[in-house]
Each structure stands twice: as C-alpha cells, then as structure tokens.
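1. Starting from these lines, generate the structure:
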Amino acid sequence: MNWPAIRAIYGFEMHRAFRTLLQSIVAPVISTSLYFVVFGAAIGGRITSVDGVPYGAFIVPGLIMLTLLTQSIANASFGIYFPRFSGTIYEILSAPISATEIVAGYVGAAATKSIMLGLIILATSALFVPLRIEHPFVMVLFLVLTAVTFSLFGFVIGLWADGFEKLQLVPLLIVTPLTFLGGSFYSIDMLPPLWRSVSLLNPVVYLISGFRWSFYGHSDVNPAVSLAMAVVFLVACLAAVAWIFRTGYRLKS
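-> Take a look at the predicted model:
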C-alpha cells in the first residue's frame, strides 16, 4: 500500500475543505440548524413527542443523516470531478499508485469531512434539545458506514458526470427527496398502511431508522435489517468503482 500517495491525496482534499471553510463547514451547519429551528418550532408545537421522544430531539438523527448523505456525495463527486475537468486526473492515473489508493484518498477525505459535519451538528443540537445516545457504538458504526458508502456513491457520480449540472442532478432530484421522504422529520409508523409499505421501498428509510435506534432505542425497521441494507449498498458502490477502474469508463476518454 502506497501510504505517502494516499496521504498526499487525502491531505490535498482536506486542505481544500479548510480553504473554503465557510462553504464546506459553516454553510451546511447553518442550513441544518435552520431546519432544526423551523421544523422544531413549527411542527414541534403540534407534535409534542414521537415514541416517547420529544419531537425536537426526535428529528436530530434525521437532520444529521440528511447532512451526511448530501455532503458525502457533494464532497466526493466534486473531489474527483475537478481533476477530470482540469485534466490533472491523467497525472494521477500515470503515477505509481493503484486504483485502491486513489479511491482511499478521495473517499477517505470526503467521508472525514462528512463525519466532522455530523459531529458538529450533533454537538450543536445538544444546545437546543436534551439528547441521549443509548447505543454509542452502533451510532458511530452507522455514521462511518453511511459516510463511506455515500462518499463512494459520490465518487461514482463524479466519474459519471460530464458537466457541473450532472453533479447536482442525482443529489437534488433523487437523494434529497428520498431523504425527506425517508422519515427524517417523522416516523413512517404515522403513515397510512399503504404509504408505509411504499416508504419501505425507500433505502434511506433504513439508514435513518437504524441511526435513530442508536439514539433512542426506537426504530421503524429492525436495526439488523437497516445495517444489512447499508452493507449491501456499500458492496454495490465498491463493485461500481471497481468496474469503472477495470474498464476505464470516463477515465480514459
């Protein structure tokens, strides 16, 4: 394993995030805090608790997961797309560094930034509502697993996109709506039976449900099923990345 090469890519990507601190860190935290204030104040006055958890505290795992998904995709997709756009990707591909090391550098940096954001939002939320984490190990597991998985997904999007518009296509039109409809701000048990069954087709439901279980011990879906779904998506993303580097799709043209 070429650790110096991984550190070089990882360090460059992390340095880029700190150079654009307002855009990379501050803006997502402010946006999520506004979601928290608006939804907590507007809906929390009508829904006092869900499954015995105060509504303000109930939405915290959903808000963290919303940020984690969107930022992981954004960080990883832009991180690999910009070298393709500028042409420096060919210097990376011609260097004595393997595909595994390239992916580790870019995806590792994107996941690190997303986890940092998630932890900052968690700390910020604790200032507004009382939080408890009943299963801290499972919380960290879901946090890291989701960040790595969706950073890989963003890496695939960054390789697939042939323009800046396509970088935003999947996150804006698919991922964000699925997150809002995945129980970020409500329990799917509150839905009519038909719509609850439809919601179970949404993969984000399993991530949010499992993550919320690590906080309060309540979930819409069995936590083991949630974890299994996360692992399946991780394997699918790894397979997609492996196929791209094996065939040279969007890398050699």
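2. Please count neighbours and contacts with C-alpha atoms only from this point.
-> OK.
3. tell me which residues in stretch 168-176 are buried?
-> 168, 171, 175-176 (16 or more other CA atoms under 10 Å).
4. residues making contact with that stretch?
-> For stretch 168-176, the surrounding residues in contact (CA atoms under 8 Å, 6 or more residues apart in numbering) are 66, 69-70, 73-74, 157.
5. go on, stretch 57-65?
-> Under CA under 8 Å, 6+ apart, the answer for stretch 57-65 is 32, 35-36, 40, 49-50, 118, 121-122, 125, 129-131, 183-186, 207-208, 211-212, 215.
6. Secondary structure for the buried residues of stretch 168-176 - can I get that in JSON lines?
-> Output for those, formatted as JSON lines (DSSP: H, G, I helix; E, B strand; the rest coil):
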{"residue": "Gln168", "secondary structure": "helix"}
{"residue": "Pro171", "secondary structure": "helix"}
{"residue": "Val175", "secondary structure": "helix"}
{"residue": "Thr176", "secondary structure": "helix"}
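7. Next, the second sequence, to be compared with the first:
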Amino acid sequence: MNLHAIKAIYIFEMSRFFRTFLQSFISPVISTSLYFVVFGAAIGSRINEVDGVDYAAFIVPGLIMLSVMTQSTSNASFGIYFPKFIGTIYELLSAPISFLEIVIGYVGAAMTKGLFIGIVILATAYLFVDLDIKYPLAMLAFLVMTCLSFSLLGFIIGIWAKSFDQLQLVPLLVITPLVFLGGSFYSISMLPPVWQTITLFNPVVYLISGFRWSFFGDADVAIGVSLFAIGFFTAICLAVIWWIFKTGYRIKS
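-> The predicted structure follows:
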C-alpha cells in the first residue's frame, strides 16, 4: 500500500476544501437554520409530534442525511472529474500507484468533507432543539457508512460524466428528490398504505430510517434491513469502480 500517494491525493483534495472553509462552514449553518424556520416553526406548529418525538427534533436526522448524501456525492464527483477535464488524470494513472490507492485518496477526502458537514449541521440543530441521541456510536457509524457509500457513488459519477452539467445531474435530479421522498421530514407510517408500499422501493428510505433509529430508537424499517441496504449499496459501488479501472471505462479513452 503506497501511503505516500494516498496522503498526497488526500491533502490535495482537502486543500480545496480549506480554501473555501468559511463558505463550507457558513452554507450548511444557514441552510439548516432556514429548514428549522420553515419546517420546525411553520409545519411544526401544526404537527407537534411524530412517533412520540417532537417534530423539530424528528427532522434533524433527515436534514443531516440530505446534506451529507448530496455533499459527499458532489465532492467526490468533482474531485475525480476535474483531473479528467484538465488531463492530469493520465499522470495519475501512469504513476506507480494502484486504483485502490487512487480511490482511497479521493473517496477518503470526500468522506471527510461529508462528515464535517454532518457534524456542523448536528451542532447547528442543538441551537434550535434539545437532542438526546440514544445510540451515539451507532449514529456515528451510520454517518460514516453513508459518507463512504455516497462518496463512492460520486466517484463513479465523476468518471461517467462528460461535462459539468452531467456532473450535477444525479445529485440534483436523483439524490435530492429521493431524500425528500424518503421520509426525511415525515414518517412513512403517515402515508396511505399504497404509498407506504411504493416508498419502500426508494433505497434512501432505509438509510434515513436506520440513521433516525440511532437518534430515537425507533424507525420505519427494521435496523437489520437498513444495515443490509447500506452494505449492499456500498458493495455495488465498489464492484462498479473495480470494473471501471479494469476496463478503463471513460478513463483511458
């Protein structure tokens, strides 16, 4: 394992993040505050509790998941797409490092950025509501696994994309709608039976449900199913990345 190569890629990617540190810090704080004003105050005044949890606290896991999924995907996709765009990826591919080390460097940096955003949003939430996280270690584990899986997805998107427009296509038109429709701001038990069944085909439901369980000890889906879903999604992403480097899909051409 070439640790020097991984460290070089990781530090290079993180340096971009620190150059825009204030933007990276302030943006999630403002957006989280606005969500609490709109959903916590406006809707929360009409919905006091969901499954015995204060509505303002209930939406916190969904808010964190919304930002973590989109940010991890966007950071990883841009990180690998930019070397493709300017042509420096060929220098990377010709260097004495394996595809695994390349993936660890880029995905590790995107994971770190996603974790930072998640922690910032959680800290901001404490300014608005009283939170008592029932399983803090499980919460952290779910957060790390989500950052990992969606950073891997972002890496795949960065390889697949041929333009900056395509780079934003999946996070904006696929991930964000799935999160909103995945029970981030409501319990799927509040839906009519037919829509509950349809919602279960949304893979994001299982991630949000498992993450919410770590906060409140209650979930729409069994915790074992949520763990299997995120593990299965991560395995698929790893398999796709292995295939990309094995075939050179949109890398060597």
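8. TM between them?
-> The TM-score (TM-score structural alignment, normalised by the length of the first structure) is 0.98; 253 aligned residues with a CA RMSD of 0.8 Å.
9. returning to that earlier point: among the contacts of stretch 57-65 of the first structure, which lie within strands?
-> 49-50 (DSSP state E).
10. Any of the contacts of stretch 57-65 of the first structure buried? List them.
-> Buried among the contacts of stretch 57-65 of the first structure (16+ other CA under 10 Å): 32, 36, 40, 50, 118, 121-122, 125, 131, 183-186, 207-208, 211-212, 215.
11. Which ones among those lie within helices?
-> Judged by DSSP state H, those include 32, 36, 40, 118, 121-122, 125, 207-208, 211-212, 215 as members of helices.
12. Which one of those is nearest to Met139 of the first structure?
-> When those are ranked by distance to Met139 of the first structure (CA to CA), Phe211 comes first, at 6.0 Å.
13. Could you double-check that the closest one lies in contact with Leu141?
-> No: counting by CA atoms under 8 Å, Phe211 of the first structure stays clear of Leu141, with 9.0 Å between them.
14. Quick check: the helix or strand hosting Ser226 of the second structure compared with the first structure, mean distance?
-> Assigning secondary structure by DSSP states H and E places Ser226 of the second structure in helix 223-247. Here helix 223-247 of the second structure is compared with the first structure after superposition; its mean distance to the aligned residues, by mean CA distance after the TM-score superposition for the first structure, is 0.4 Å.
15. in that helix, what counts as buried?
-> Buried-residue list, helix 223-247 of the second structure, by 16+ other CA under 10 Å: 223, 226-227, 229-230, 233-234, 237-238, 241, 244-245.
16. Please enumerate residues in contact with it?
-> 99, 145-146, 148-149, 152-153, 156, 203, 206-207, 209-210, 213, 250-251.
17. buried set for whichever strand or helix holds Leu140 of the second structure?
-> Per DSSP H and E: Leu140 of the second structure is located in helix 136-160. For helix 136-160 of the second structure, burial by neighbour count (16+ other CA under 10 Å) applies to 138-140, 142-160.
18. residue contacts, the closest residue to Lys113 of the second structure other than its chain neighbours?
-> Leaving aside its sequence neighbours, Lys113 of the second structure sits nearest to Ser72 (CA to CA, 6 or more residues apart in numbering; 7.0 Å). Neighbouring residues of Ser72 of the second structure by CA under 8 Å, 6+ apart: 110-111, 113-114, 147-148, 150-151, 154.
19. Need the max-distance pair from the residues you listed.
-> Spanning the widest gap among those are Lys113 and Gly154, at 12.9 Å by CA to CA.
20. intersection of neighbour lists for the two?
-> Contacts common to Lys113 of the second structure and Gly154, judged by CA under 8 Å, 6+ apart, are 72, 75.
21. so how far is Gly158 of the second structure from the residue nearest to Lys113 of the second structure?
-> Note on Ser72 of the second structure: its distance to Gly158 of the second structure, by CA to CA, to the nearest Å, is 12 Å.
22. Tyr10 of the second structure too?
-> Tyr10 of the second structure sits 17 Å away from Gly158 of the second structure, taking CA to CA as the criterion.
23. Just give the closest residue to the most centrally placed residue in the first structure, not the sequence neighbours.
-> What sits nearest the mean C-alpha location of the first structure, by CA atoms, centre = their mean, is Leu69, with 2.2 Å. Nearest residue to Leu69 of the first structure, sequence neighbours excluded (CA to CA, 6+ apart): Phe150, at 6.1 Å.
24. And the one you found, how close does it get to Gly56 of the first structure?
-> Using CA to CA, one gets 26 Å for the distance from Phe150 of the first structure to Gly56 of the first structure.
25. now His15 of the first structure
-> Counting by CA to CA - His15 of the first structure and Gly56 of the first structure are separated by 34 Å.
26. If anything else comes up later, I'll come back, but that's it for now.
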